[in-house]
Structures are given as structure tokens and as C-alpha cells.
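Colleague: Build the 3D model from these lines:
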Amino acid sequence: MLPSEKLNFQGPYLRQNWSLPDSFIYNLAIKPSNANGFAKLVKSCKYFYSKNPVSLSPIFPKLYKTDFEKLDLSIQTISYNDFLFISSNVENIELIRVVIKNEEVPYTIVPLEKLVKALPKIKNISLCENQNHMSSIFTRNTVKELLIIPHFSKISKITLHNIPETFDIETFFAFIKKNKITKFRLYFHHSFSAAYKNCLEAIIDEILQTENHDYKVPCICFYGLEEKKWKKLQSLYDKN
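Modeller: A predicted model of the protein is given here:
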């Protein structure tokens, strides 16, 4: 049983029957005349934001400095330099389908370990990346690089979605058992090999068969995990 992925728009909806031609409405969404007018359109109907999600990039040059302690971004593409500018003081961060790119062309996605290293005050991280990107925020070196970041082991809570099998879960689980501070929620991508699935199963079985945990039990979920095991693991996680 897998938990539902967070959605941007939830609840019932009805297809709009515009009094104006669809082409006119589309152009209105893509090329709004001004920011105030577009804000009113977004409040009136989900359609306008879905066709033209607000982009943060034009805002950055107008900012003098930022002191954000909490940062939630969704469906954005920003540069690494802009990320550094807005996140230097961030303690809580949530990134939903956000692409943070290096400046070089063609651009590459900044890996998770580089983002964490740039967040010295971070306490809580929640990350869900877009499954359709050609490259991933997770690399083969992600676990290795994360574990040498001094403040990584002091983070209170880390939630990661769509983790690929390049993620070295065995090394990471060994770290989890030594860490006494961080609560982990790890949701794995639906596509992985049988060998990787067996590895995840073995880790979960070890957790469930251990009577007394001297570490914070992680919540680990993947497609194909038995519901009984999932519920028991969730219960142990909640008791942390």
C-alpha cells in the first residue's frame, strides 16, 4: 500500500464552459496583461494556474536580501545561485517537483547532497522530485556525500519521495542505526530491480524483527510492500 502523492489541486471539479472562445481564454492565461489581473484569474479558477504556474525567477533580481526560515516551493525551475540566495537561513524546506539547475548550458540538475550542504541551519527537509526528468537529484554518490556533511546527522526530519535504486540504501540504513536524532520517511520510485526490492525487504524485516530499537525507526515504503508490514513499520515510526 502506497500513500498518495501530494497534489497541487484536490477535490471535485467541473469542466468550464467559457462564454468566450477557448483560444481567447488560453491566451489570457499564457499572456496576462498584468500581475494583479492574473492573480484574480488564478483565484477564480484552477485552469489559469495549471496553464501558467507562477515563476519565481523574475522576482529574485528585485530582492535585496532574504531571511526565510521556512521555504516551500512547488513546480518551479530555478538556478542554483537563486536557491543559495533565498535559502541561506532556511530551517524548514519543502520542494515539490522543483528543478534546481546549475548555470552551465546545457544545464544539469543540482544533486541532493549539494543542496543539503548549502543549508547549514536546516532542521526539516521534504523533497518530491518530478519522475519525468532525464536526470535525478539522486546520484550514485548521494549517500556517500551526504554522510560527510557535518550538519546532516543533526537534521530533525527528512522526507524523500521517488528515490531511485542508485540510492545506496544499505549504507544509508547503517547510518540510520547510528543516528539518534533524525526521523526518516523514505518513499522509493515504483521502478526498481528485484535485487533492490529484496534489499529493501531485508531491511524492513530486520526492523520489524528487532524488539528494542536504539535508533529512530525509519518509515520505508515502496510499491509491492505488504500492507501488514507497512502498518507495523508506520506504527513503530510514530512511536519515535
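
Colleague: CA only for contacts and neighbour counts going forward, please
Modeller: Will do.

Colleague: in which helix or strand would I find residue 100?
Modeller: Using DSSP states H and E, residue 100 maps to strand 99-101.

Colleague: no no, residue 207
Modeller: Counting by DSSP H and E, residue 207 is part of helix 194-209.

Colleague: Tell me which other helices or strands that helix touches.
Modeller: helix 169-178, helix 227-238 (3 or more CA pairs under 8 Å, 6 or more residues apart in numbering; DSSP states H and E).

Colleague: wait, residue 219 sits on residue 176?
Modeller: No - the pair residue 219 / residue 176 is not scored as a contact, 11.3 Å apart, by CA atoms under 8 Å.

Colleague: which residues does the spatially closest residue to residue 233 that is not a sequence neighbour contact?
Modeller: Using CA to CA, 6 or more residues apart in numbering and skipping the chain neighbours, the partner closest in space to residue 233 is residue 219 (6.3 Å). When contacts are counted by CA atoms under 8 Å, 6 or more residues apart in numbering, residue 219 is found next to 184-186, 233-234, 237.

Colleague: For stretch 24-40, give the distance from the opening residue to the closing one.
Modeller: 17 Å (CA to CA, to the nearest Å).

Colleague: hmm, back to that, let's have the helices and strands packed on helix 194-209 in TSV, adding distance to residue 78 and mean neighbour count.
Modeller: What follows is these, written out as TSV (distance: least, CA to CA, whole Å; neighbours: other CA atoms under 10 Å):
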stretch	distance to residue 78	mean neighbour count
helix 169-178	29	14
helix 227-238	34	15
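
Colleague: Second input sequence below; structure requested for side-by-side comparison:
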Amino acid sequence: MHYIAKNPKNSEVYEKMVKKCKYFFIKNSILVIDKLYYNHNGWKTLIKDDMKSVDINKLLCKLWITDELHVYPEILSKNSIVSSIIPKIYQCDAKHLSLHDQNISLNEFMFLCSSVKNLRLNEVTIKNEDGTEVSFDKLIKQLPQIKEIF
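Modeller: Modelled structure (predicted):
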């Protein structure tokens, strides 16, 4: 039971387990969300066709993003906002990823892009662990599942 609670196969299985038995949420607290957005008003998510604010700093559980992640800070001093949320993410299965005006490490980028099909980057700098910038062709080689890049 403990292994199943700590290693859910996918978000659908996890949600079914939590609905049947709260033990799974207590052992591995994950909030499954389809879409997560960031702009000058902060973090928001879409719940039943209504945008709701999310205070990431007050969340006691991890996030499992299943469809979209969009970061549009509109303030240049917030160029590491996506890096600051990564410790709060259990898994990112987003199919659509949009990053604007961000500085991010290659490891963080690859963590976010594990399932991405549609990638949109604008003024994004991705760096290796040694601080050098990652070339665009190196990124593309590591993302064979990508269908569209803007």
C-alpha cells in the first residue's frame, strides 16, 4: 500500500485512489490540476470554467500539472518565477508549455517538458549546470515528442 501511495502510475489512477480512500492523499498529498497560469496577478488555475487564484506559498501539497503551464510574468524582475515553483511540482505532464522572460536550468526545463507537445518560448534563457547557455539544436534533440515550437 505504501509503495502504491508514493508511486502513482498516472494522475487518473491517483485521483481514483484518493476518491476511494483518503489514506493515499495523506501519504502522498498531491493536487492534480489541468492548467496553471502565471501573470502579473499571480498564479491561477481553471476550475469548472472559472479562473481561481492559487497562493503557491501556502500550498502544503505538491502539484501534478496534466495539460498546460503558462508563465507570463510581465515584470522583468520575475524572470525566475518558473524555477521557484518547480519544488512544488510533483510531476509535470503538461502538453502545452509557454514560458516568457525566464531564466531556467536545463534540468528544470527537461522536468517541465517530459510530455510537452506544444512549446512556446519567448525571451527564455536555458543554461547548463556550468552556467553556459544551451543551444537551440541541443534542446530540440532532447525533445523528440515536440510537435510545434514557437
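
Colleague: How close are the two chains, by TM-score?
Modeller: Superposed pair, TM-score by TM-score structural alignment, normalised by the length of the second structure: 0.49. Supporting alignment: 80 aligned residues with a CA RMSD of 2.0 Å.

Colleague: between the helices and strands packed on helix 194-209 of the first structure, which gets nearest to residue 43 of the first structure?
Modeller: Across those, residue 43 of the first structure has its closest neighbour in helix 227-238 (36.8 Å, CA to CA).

Colleague: can you give me the angle that closest one makes with helix 194-209?
Modeller: 60 degrees (axes from the mean of the first three to the mean of the last three CA atoms, to 10 degrees).

Colleague: elements contacting helix 227-238 of the first structure?
Modeller: Looks like helix 227-238 of the first structure contacts helix 194-209, strand 219-221 (3+ CA pairs under 8 Å, 6+ apart).

Colleague: Kindly reformat those as JSON lines containing distance to residue 50 of the first structure.
Modeller: Formatted as JSON lines, these follow (distance: least, CA to CA, whole Å):
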{"stretch": "helix 194-209", "distance to residue 50 of the first structure": "35"}
{"stretch": "strand 219-221", "distance to residue 50 of the first structure": "29"}
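
Colleague: Just tell me which of the ones you listed ends up closest to residue 169 of the first structure.
Modeller: helix 194-209 (7.7 Å).

Colleague: May I see the buried residues of the closest one?
Modeller: 196-197, 200-201, 203-204, 207-208 (16 or more other CA atoms under 10 Å).

Colleague: Pick the one among the residues you listed closest to residue 73 of the first structure.
Modeller: Nearest to residue 73 of the first structure among those, with distances taken as CA to CA, is residue 200, at 29.8 Å.

Colleague: ok, the closest residue to that closest one other than its chain neighbours to residue 79 of the first structure distance?
Modeller: If the residues on either side of it in the chain are set aside, residue 200 of the first structure comes closest to residue 169, at 7.7 Å by CA to CA, 6+ apart. Relative to residue 79 of the first structure, residue 169 of the first structure is positioned 29 Å away (CA to CA).

Colleague: Residue 159 of the first structure now?
Modeller: For residue 159 of the first structure relative to residue 79 of the first structure (CA to CA), the value is 23 Å.

Colleague: related to what we said a few turns ago, against which helices or strands is the strand holding residue 100 of the first structure packed?
Modeller: strand 77-79, helix 80-87.

Colleague: Quick check: which of the ones you listed is nearest to residue 163 of the first structure?
Modeller: Here strand 77-79 is closest among these (CA to CA), at 19.8 Å.

Colleague: in the helix or strand following the strand holding residue 100 of the first structure, what's buried?
Modeller: The element immediately downstream of strand 99-101 of the first structure (helix or strand, assigned by DSSP H and E) is helix 112-117. Neighbour-count burial for helix 112-117 of the first structure, counted by 16+ other CA under 10 Å, picks out 112-113, 115-117.

Colleague: Report the next helix or strand after helix 112-117 of the first structure in sequence order.
Modeller: Next helix or strand after helix 112-117 of the first structure toward the C-terminus (DSSP H and E): strand 124-128.

Colleague: which strands and helices sit next to that following strand?
Modeller: Using 3+ CA pairs under 8 Å, 6+ apart, strand 124-128 of the first structure is in contact with strand 92-96, strand 157-163.

Colleague: now for the ones you listed, which one comes closest to residue 25 of the first structure?
Modeller: So among those, strand 92-96 is nearest, using CA to CA, at 27.5 Å.

Colleague: In terms of secondary structure, what does that closest one contact?
Modeller: Counting by 3+ CA pairs under 8 Å, 6+ apart, strand 92-96 of the first structure packs on strand 70-74, strand 124-128.

Colleague: swap the cut-off to 10 Å and go again
Modeller: The helices and strands touching strand 92-96 of the first structure, judged by 3 or more CA pairs under 10 Å, 6 or more residues apart in numbering; DSSP states H and E, are strand 70-74, strand 124-128, strand 157-163.

Colleague: Just put the ones you listed in JSON lines and tack on mean neighbour count.
Modeller: Formatted as JSON lines, these follow (neighbours: other CA atoms under 10 Å):
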{"stretch": "strand 70-74", "mean neighbour count": "14"}
{"stretch": "strand 124-128", "mean neighbour count": "18"}
{"stretch": "strand 157-163", "mean neighbour count": "19"}
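
Colleague: For these, give me TSV that also has distance to residue 51 of the first structure.
Modeller: Below are those laid out as TSV (distance: least, CA to CA, whole Å):
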stretch	distance to residue 51 of the first structure
strand 70-74	14
strand 124-128	21
strand 157-163	25
